[in-house]
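# here are the coordinates; sequence isn't available:
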């Protein structure tokens, strides 16, 4: 326990932090708004139209004049920083060395097959969380994520032996826990403890962001005094490996592997990865796993227009060779772009590098300048992440024909995976060529995207990732990308086909359907991602990296004036981690706390959502597979005593169920009777789910249904003149019935000659709307019709009392 003197000192430091925060980040009106979020427009499948956004090739004349900033690299970290600066009115140029924008978010098409290179799944899109709030702001709401499968991950153990085992990981959290307990009977206590540890460690994960926001000298002081450790358990979990934690929880080797299986996604073995990181990954998927509708390239496709709104550009085929410094070598003032053996210098007052920190400090800057950077000491503490092989398979059959699922598969040879993994990577190349890779990650991206079959009918895709050692390929690292010799091709293909053979053993149905094979080695990552050691995750995510001392150095500002960093090295290796790296970077440049502004917006969005039912908050793909939680049902034909005279032998049923207007918004401007098949599919699927519920309640109607008419919210727009599919006018919440609001909801408008009537003037009901008409007529005729009606009602009551017999009589 800290003594009183230390506590007093800690209190003073916290007070100083608060004062500094108010000085560093002035309180301003938020840059973000829910009003900027528009409903997703129809998917653009035309490749020429997409190329106009994603493949704008660099030329000097395309560079905008008067740039405020240049971003090196168009991965999500660079694009997010650029888009946020653009929202603040800055003119930003993003330069990408590849032939299309997106970094790990891009897709490529070969022989009619579309491959996603980096986005396998993301979490936190089933509700209004940070992921959804941030991506909505970066794309003006144009990016739609769809749930893949309740069982989103499958762990296959000993998959090449007779003692194989398979374990499912599913959402939501409660199902995740119960499934794990069913799969490991007798280990309930271990599972419960593991969940508690996840909750404890992730609840304070924000502190590694705090030490990046504070001035470096203050972060170092806070860390040295141990103040953060007095109030949070961050360091307690960050300093422990995931393996050490699970070894204390259970002796069951399979359960230990299940607890830590996500190491294959993080690219860090369990004895190296900080428990904080493992916990954060599990927590990220509690609400399910999602995939971008239309494929990963939808991410850059919808962020780029936001950048262009402020006069910016995203140009490809622009290989940045160096960062230009002023004469004193103390400030970054531009970049040099190389294309077609020509060099072009482009100037800007702010340079943001989304290349990884190693490349930025050792390749793009002179050695002496790179060593002055705040982040330089990290390069000797944390190594680059591990290299890997990537294989893309084109399958000449549909997902349905091959019975492919949307899950991600982590396949491990045995529980002693660390030993097998290290041994495999230490092998000389000749030995590795004859060895089985001990772990593979496998997925079918075509099965995750509900629009894939429309774009590529009769085709499916498979992605396989396996381990590799950079030394096996180093002899060819300086050779031209497409001109490496036969020995290189032999090594690449031998290892690649071993991974393919394992995939075919796991999924025999794909073996005879393989139509295209694309194998990428660690040198491919150097080429496409601008790496130096074949990695795909930037800095290695081990315990050293997530110590607070290291995190304080991995900040956007570099100590070199005008030069900032963005992306996964600033935060963590994931789509959300890299994007938040962009948020931190833009915050430093704009001198405002964008994370606080995003959190405020997220809370505002949550309030709006809380006024809706859970069913209405679902993305459409999830809603199509969900049961509506409430229905209103009636038989009007049974209420009217004259119905049978007019329609003998017939009866009618009315069903009303919940819906979300956003599910139908893409078709709101289309002709009422000429909406496309997708609209009809959504309308009918939801409608028939409601009909099925009615048939379960009243089985006798099932076989007598002769006619079905389904109306969506757009039908209400058409028939009732609405704009958001409602039938009740203004929402009847507390705010509406405050006296201050009711005083404004009156017939006269303040515009001479214009009056209002109906339910918005009163309440949403037959009588309410009719009385709205009475109030309207009263104002126009300048007489109190309500008093007149009350008088008439009393007279009618007197007549009734004279004609109806009394109870005694």
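Nice, I can see it. In this text, all values refer to a predicted model and were calculated from it rather than measured experimentally.

# going forward, measure contacts and count neighbours with C-alpha atoms only.
OK.

# okay, now residue 118: neighbour count?
By other CA atoms under 10 Å, 17 other residues sit near residue 118.

# Could you pull up the residues touching it?
Applying CA atoms under 8 Å, 6 or more residues apart in numbering, we find residue 118 in contact with 104-106, 296.

# how about the helices in the stretch 401-550 of the chain?
417-426, 429-432, 445-448, 452-455, 486-506, 522-529, 548-553 (DSSP state H, counting those that start in this stretch).

# Would you mind finding the most buried of the ones you listed?
A comparison of the helices of the stretch 401-550 of the chain by mean neighbour count, using mean count of other CA atoms under 10 Å, puts helix 445-448 on top with a mean of 27.

# what's next to it, contact-wise?
Helix 445-448 is contacted by residues 115-116, 120, 148, 291, 399, 404-407, 452-453, 460-463 when judged by CA under 8 Å, 6+ apart.

# One more pass at 6 Å, please.
For helix 445-448, the surrounding residues in contact (CA atoms under 6 Å, 6 or more residues apart in numbering) are 148, 399, 405-406, 452, 460-461.

# Quick one: closest of the helices of the stretch 401-550 of the chain to residue 742.
helix 445-448 (48.8 Å; CA to CA).

# and here's the other structure:
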């Protein structure tokens, strides 16, 4: 058995961030990833002889402005200046397309309200009330620290965030009804809710207020060089500070002794010892498979089994022989066939795909035209996504790729999404030179997430805030990080979770420290970046290509 101070299971952004802060504070940390590329949902993949690069989950993020959480977390690891972000169009970071309205979402609360009032002048009073409540909650969440699960912690939240404490856990539909908003006005306000995948009736006022504030306070951003840049630099922090990242290393068991973690076992039987194990893997698999029901309290097993997973995504990736920057603004697109967003979710929960499916459409080459890996000159990439049903809607995961029913279903959904995308890019089909799709089963195969969910357990009102798991578990030395924890899903949620879990392990207020400007890692140790540095190669720590890339950088 090899000895480490800490082991992190999974190389998503939460796991890598946690490992980076642990190693920066002197703990020899090993990250174990079952895939061949580190990065989890933030990774990229390349196709057609590496001509086109596609993002799996890094589409647009908030809090990359100077005061943002993302900025602080990366600065604390000495990565400011090494990771650069390009802002999406601040006048229209998202475009919401409905049959009778196209609404341009700005990166500013005042302009956002003004545009809503302009679109719905007869609902001005209700809109001002609704947006005012959501804006106050966003500000309170920004200023608050996540409390412990104690009465004293809850009382601090009540005093510091009165709007959040009063209406935060009520459903968004309650707020809309109280403000007497029309169906279309409601649909516009929740137009980007696919980012967390919950219908308005299950969405808490707190969740949506925080979500809107995420973009309307500091803008929407995309990493220069593509999504793989962030995990690649986190890996560099880990490995230059005494840690290690291993890919193709699947954990099959978390080893315990008398209620205390002692290490992990890999597929093939290798055992690795450590007094601290952090799981950034899927929550249900962590508890029920890796730890095992026999090692948990019955109440814990019942609680974990009861958690509902968030809806998964179906994604279509297109390589195009045209430059979309000539046709599209630097904006994401959300296209809806009607204003009944609640009905869309009902269909999906019931295992039905509507004939006209709402889609999310984004182009990495439009957001980052200078990325040499994204596409050849004059070409573009396009990613088109929709929420998808779970479970029995899909064939059995065993051998699904050879299942004729799966092939037909996948082709049908692919064509539906491309058809919807032509409402934004009319001549799209004649410019497609590469086409590929991924389903929830694809996502489950690569990330081992339950039901292929990329958002972890659903961010519904009954599974949010203190109702989500914290970093500590009943197994001494076993910790949690990732989308299913109290920090929530998304890129910034994952990074915040990794930072928060590292702080809990170290019994140190790391989040507050880095917010105040502390730099925990040693920037002088980081690997110099050469002009031909490839973040994808750097995220394959076991490959000769990665080793050659690092040697060239030196």
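Received it, and whenever you're ready, just let me know what you need. Worth saying up front: this structure is predicted, and the values here are computed from it rather than measured.

# Could you tell me the TM-score of the two chains?
In this superposition the chains share a TM-score of 0.87, using TM-score structural alignment, normalised by the length of the second structure; 515 aligned residues with a CA RMSD of 2.6 Å.

# now the contacts of residue 118 of the first structure as a markdown table including secondary structure?
Formatted as a markdown table, the contacts of residue 118 of the first structure follow (DSSP: H, G, I helix; E, B strand; the rest coil):
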| residue | secondary structure |
| --- | --- |
| 104 | helix |
| 105 | helix |
| 106 | coil |
| 296 | coil |
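
# and which of those is nearest to residue 493 of the first structure?
The nearest member of those to residue 493 of the first structure, counting by CA to CA, is residue 104 at 22.8 Å.

# what's the matching residue for that closest one over in the second structure?
Aligning on TM-score structural alignment places residue 104 of the first structure opposite residue 41 in the second structure.

# How much space separates the closest residue to that match other than its chain neighbours from residue 303 of the second structure?
In space, residue 41 of the second structure comes closest to residue 57 once its chain neighbours are excluded; the distance is 5.0 Å by CA to CA, 6 or more residues apart in numbering. Distance, residue 57 of the second structure to residue 303 of the second structure, using CA to CA, to the nearest Å: 28 Å.

# related to what we said a few turns ago, so how far is residue 362 of the second structure from the residue nearest to residue 41 of the second structure?
With CA to CA as the criterion, residue 57 of the second structure and residue 362 of the second structure are 11 Å apart.

# Kindly report the same for residue 141 of the second structure.
From residue 141 of the second structure across to residue 362 of the second structure, the span is 28 Å (CA to CA).

# And for residue 89 of the second structure?
Per CA to CA, residue 89 of the second structure is found 13 Å from residue 362 of the second structure.

# With neighbour numbers in mind, choose between the two.
The neighbour comparison of residue 89 of the second structure against residue 362 (other CA under 10 Å) goes to residue 362, with 22 against 19.

# Verify the stated contact: the more buried one with residue 381.
No. Counting by CA atoms under 6 Å, residue 362 of the second structure sits too far from residue 381 to count as a contact (8.6 Å).

# The stretch 551-700 of the first structure: strands as residue ranges?
Under the criterion DSSP state E, counting those that start in this stretch, strands of the stretch 551-700 of the first structure are mapped to 563-565, 632-634, 654-656.

# which secondary structure elements does the second one contact?
The one in question is strand 632-634 of the first structure. strand 654-656 (3 or more CA pairs under 6 Å, 6 or more residues apart in numbering; DSSP states H and E).

# in the second structure, what residues pair with the strand it packs on?
Across the second structure, nothing matches strand 654-656 of the first structure (TM-score structural alignment).

# Can you verify residue 272 of the second structure is assigned to a strand?
Yes. According to three-state DSSP, residue 272 of the second structure belongs to a strand.
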